[in-house]
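Undergrad: I would like to see how this sequence folds:
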Amino acid sequence: MTTSRRGLLIILSSPSGAGKSTLAKRLMEWDDTLEFSVSSTTRSPREGEEDGVHYHFTTEEDFKYAVSEGEMLEHALVFGNYYGSPAGPVRTAIESGSDVLFDVDWQGAQQIANSALRDHVLSIFVLPPSIAELRRRLETRGQDSAEVIEKRMRQSWDEISHWDGYEYVLINDDLDQSFERLKTIIAAERLRRRQQPGLMEFVRELQSEFEGEET
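TA: Below is the predicted model:
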């Protein structure tokens, strides 16, 4: 007999260039039951963006109301627009046994870890093998200007300094090995007793069978 399980709220954080986004993409390919948390935002949609796919687009009034009602797991004001993670879809996914993946910074992770869903949080921080390697990765991926790279490098130490607020820390010196470790962590966390609400009833059934054997 198998028991149903609750889903996990999986948080991945890292400084830019440490490999977090690549690991998240691999996770989604590894397990197609994983859901990626779609954020809400008060900014206007950009060309090609779909409501409910790229973001949940909402008004500032509705966003602030959701925050006041505790319906945002985390939120922040960025360049004049609000961004946040709605609790409702995550709660539904967890209760149905689906895991939800979050790509957030340490501040968002801290808010989620203090939310009503904290018992289901699995937080993982990804570190680069060295600062020199972090810079090399940012430069070779060819996505940012020299100015943006310098800004990301200045921000990286602040992000790294919060590594000890996470349950697990991966040093991403080899992407394949890091991905295997990540899968191992998730597989083990899915088996935690608190994630298996049907275990109590299962053990009661075992006890009842055992008592029947004795009579």
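
Undergrad: alpha carbons only for contacts and neighbour counts from here, please
TA: Noted.

Undergrad: In contact with Met153, which residues?
TA: When contacts are counted by Cα atoms under 8 Å, 6 or more residues apart in numbering, Met153 touches Arg135.

Undergrad: isn't there a strand covering it?
TA: No. According to DSSP: H, G, I helix; E, B strand; the rest coil, Met153 belongs to no strand; its state is helix.

Undergrad: how far out from the middle of the chain is the strand or helix carrying Glu29?
TA: In this structure, Glu29 sits in helix 20-30 according to DSSP states H and E. Here helix 20-30 is found 11 Å from its chain centre; the criterion is Cα atoms, centre = their mean, to the nearest Å.

Undergrad: List the buried residues for stretch 23-41?
TA: Leu23, Ala24, Leu27, Leu34, Glu35, Phe36, Ser37, Val38, Ser39, Ser40, Thr41 (16 or more other Cα atoms under 10 Å).

Undergrad: From the residues you listed, pick the one nearest Gln177.
TA: Leu23 (10.8 Å; Cα to Cα).

Undergrad: which residues does the nearest residue to the closest one once chain neighbours are set aside contact?
TA: Nearest non-adjacent residue to Leu23, counting by Cα to Cα, 6 or more residues apart in numbering: Phe179, 6.3 Å away. By Cα under 8 Å, 6+ apart, the residues touching Phe179 are Leu23, Arg26, Leu27.

Undergrad: Leu206 versus the second one, what's the distance?
TA: Using Cα to Cα, to the nearest Å, Arg26 is found at 39 Å from Leu206.

Undergrad: Can you tell me what sits against the helix or strand hosting Phe210?
TA: Following DSSP H and E, the helix or strand that holds Phe210 is helix 199-214. Counting by Cα under 8 Å, 6+ apart, helix 199-214 makes contact with Thr3, Arg193, all of which sit outside it.

Undergrad: and it, which residues are buried?
TA: Leu199.

Undergrad: for that helix, the distance to its chain's centre please.
TA: The answer for helix 199-214 is 37 Å, by Cα atoms, centre = their mean.

Undergrad: At which residues are the helices of the chain located?
TA: 20-30, 60-68, 87-95, 106-113, 131-140, 146-160, 175-190, 199-214 (DSSP state H).

Undergrad: With distance to Asp119 as extra columns, can I get those helices in CSV?
TA: As requested, the helices of the chain are exported to CSV (distance: least, Cα to Cα, whole Å):
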stretch, distance to Asp119
helix 20-30, 22
helix 60-68, 20
helix 87-95, 11
helix 106-113, 8
helix 131-140, 33
helix 146-160, 24
helix 175-190, 12
helix 199-214, 17
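
Undergrad: Could you also give me the structure for this second sequence? I'd like to compare it with the first:
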Amino acid sequence: MAFLGRALSANTSSLRLLRSLSAPLGPNNLPSGQPRSPQHQHHKELAPTVVPNAAMSLQTYTTGWAEGAEGATQQPGSTQPPLPHIPEVHDQELALEQLLGPLNSTPLLPPPKPVVIIISGPSGVGKDAVVQKLKEARSDLYFVVTATSRPMRPNEVEGRDYFFVDRPKFEGWIRDDMLLEHANVYGDYKGIPRQQVDDALKAGTDVVLRIDVQGAATVKRLMPEAITIFVTAESERSLVTRLASRKTEDMTKLALRVQTARDEVKRASEFDYIVENGTGMLEKCVSQLSSIIDAEKARTERRMAPSRS
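TA: A predicted model of the protein is given here:
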């Protein structure tokens, strides 16, 4: 018990000493019995407040010092610690190179691989209008021009909307394997010239294909990494209204297109994405398409090189 009492007394004395050191020296904390001299009062007014290291470790201190042009200078009333000298960025880079080796300026990750974007959907959903608007918004994309054997419609332009060729020439392209895919659609040939796609991908450019649902399935089999986007209208009635307003088909062909559209809508689940091009929603539809392309470009597997075993 005597030993315990001495230990407690020693700890109490140590605590008093720490408190006396932590407090600024002044008339209110002079040792008991010591007179308060004018020197003590003068010292209280001029001395910066400095808390010992024990208190500094708890970040409960005020130093009264600030970094100036010629070193640390006293700033009465300051509540911030003195700032260490920070070397210039160039000096830090040199120091890091000495420590870690040369720093290089090459990209941290390789650029994303070029992608193939397939835009498809039934007749009457406005695929041509969507692609044209996307072309105006995205100059970084290459839009493949489809070849067709059908006659040119009003306001269509050779080489912009389609390559219009006669049936014998188109069939020659088929025999020479010059088409990535082709199909007979409503009695006319449509196909994707292979060379356009190959050249764009070799140049590192993303490729956009506007093809029908049947052709989209063919290209997806040939290029499993292709992004497929199904464009739809808000209703079947809206789709029929758009088809009828073209005034390019008789009733028999119009009925065939509507029936085909019904069948194609059932295959929407085969696509990676579905966007709606409702009446008055062209801008929103194109914005969604653009966002899909950007998101796909940012996917990890398109940025990272395949691992080598």
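
Undergrad: And the equivalent of the residue nearest to Leu23 of structure 1 over in structure 2, how far from Arg246 of structure 2?
TA: Structural alignment (TM-score structural alignment) places Phe179 of structure 1 against Val286 in structure 2. Distance of Val286 of structure 2 to Arg246 of structure 2, computed by Cα to Cα: 22 Å.

Undergrad: cool, Gln214 of structure 2 as well?
TA: 23 Å.

Undergrad: So these two - more neighbours on which side?
TA: For Gln214 of structure 2 versus Arg246, neighbours defined as other Cα atoms under 10 Å are more numerous around Gln214 (17 against 11).

Undergrad: for Val169 of structure 1, what are its contacts?
TA: Residues counted as contacts of Val169 of structure 1 (Cα under 8 Å, 6+ apart) are Ile124, Phe125, Val126, Leu127, Trp163.

Undergrad: can we see that at 6 Å?
TA: When contacts are counted by Cα atoms under 6 Å, 6 or more residues apart in numbering, Val169 of structure 1 touches Ile124, Phe125, Val126.

Undergrad: The second one touches Ile11, doesn't it?
TA: Right, Phe125 of structure 1. No. Between Phe125 of structure 1 and Ile11 there is no contact, the gap being 8.2 Å when judged by Cα atoms under 6 Å.

Undergrad: Tell me which of the two has more neighbours.
TA: Phe125 (27 against 23).

Undergrad: Any idea how many residues pack against the spatially closest residue to Gln196 of structure 1 that is not a sequence neighbour?
TA: Sequence neighbours aside, Arg5 is the residue nearest to Gln196 of structure 1 in space, at 4.3 Å (criterion: Cα to Cα, 6+ apart). By the measure other Cα under 10 Å, the count of residues near Arg5 of structure 1 is 21.

Undergrad: corresponding residue for Arg5 of structure 1 in structure 2?
TA: So Arg5 of structure 1 corresponds to Pro112, using TM-score structural alignment.

Undergrad: can you tell me how far its match sits from Pro306 of structure 2?
TA: Counting by Cα to Cα - Pro112 of structure 2 and Pro306 of structure 2 are separated by 12 Å.

Undergrad: can you check Glu270 of structure 2 too?
TA: Glu270 of structure 2 sits 27 Å away from Pro306 of structure 2, going by Cα to Cα.

Undergrad: and what of Gly124 of structure 2?
TA: For Gly124 of structure 2, the distance to Pro306 of structure 2 equals 41 Å [Cα to Cα].

Undergrad: just checking, what residue in structure 1 corresponds to Phe163 of structure 2?
TA: Counting by TM-score structural alignment, Phe163 of structure 2 lines up with Tyr55 in structure 1.

Undergrad: Pretty sure Ile171 is one of the things Leu127 of structure 1 touches, is it not?
TA: Yes. Leu127 of structure 1 is within contact range of Ile171, at 4.7 Å (criterion: Cα under 6 Å).

Undergrad: what about those two, which has more around it?
TA: Counted by other Cα under 10 Å, Leu127 of structure 1 and Ile171 do not tie: Leu127 has more neighbours, with 24 against 16.

Undergrad: Then Ala72 of structure 2 would be within a strand, right?
TA: Yes. Counting by three-state DSSP, Ala72 of structure 2 is found in a strand.

Undergrad: wait, doesn't Phe57 of structure 1 sit right on Thr41?
TA: Yes. With contact defined as Cα under 6 Å, Phe57 of structure 1 reaches Thr41; the gap is 5.3 Å.

Undergrad: Overlap in contacts, the two.
TA: Counting by Cα under 6 Å, 6+ apart, nothing touches both Phe57 of structure 1 and Thr41.

Undergrad: re the thing from before, out of the helices of structure 1, which one sits most buried?
TA: helix 106-113 (a mean of 20; mean count of other Cα atoms under 10 Å).

Undergrad: Summarise which helices and strands it is packed against.
TA: The contact analysis (3 or more Cα pairs under 6 Å, 6 or more residues apart in numbering; DSSP states H and E) places helix 106-113 of structure 1 against strand 72-78.

Undergrad: can we see that at 10 Å?
TA: Here helix 106-113 of structure 1 touches strand 9-13, strand 72-78, strand 81-86, strand 100-103, strand 121-127, helix 146-160, going by 3 or more Cα pairs under 10 Å, 6 or more residues apart in numbering; DSSP states H and E.

Undergrad: With distance to Arg190 of structure 1 as new columns, can the ones you listed be given to me in a markdown table?
TA: Formatted as a markdown table, these follow (distance: least, Cα to Cα, whole Å):
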| stretch | distance to Arg190 of structure 1 |
| --- | --- |
| strand 9-13 | 11 |
| strand 72-78 | 21 |
| strand 81-86 | 22 |
| strand 100-103 | 12 |
| strand 121-127 | 10 |
| helix 146-160 | 27 |
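
Undergrad: Between those, which one is closest to Leu191 of structure 1.
TA: Judging these by Cα to Cα, what sits closest to Leu191 of structure 1 is strand 121-127, at 12.4 Å.

Undergrad: tell me the angle of that closest one relative to helix 106-113?
TA: Counting by axes from the mean of the first three to the mean of the last three Cα atoms, to 10 degrees, strand 121-127 of structure 1 lies at 160 degrees to helix 106-113.
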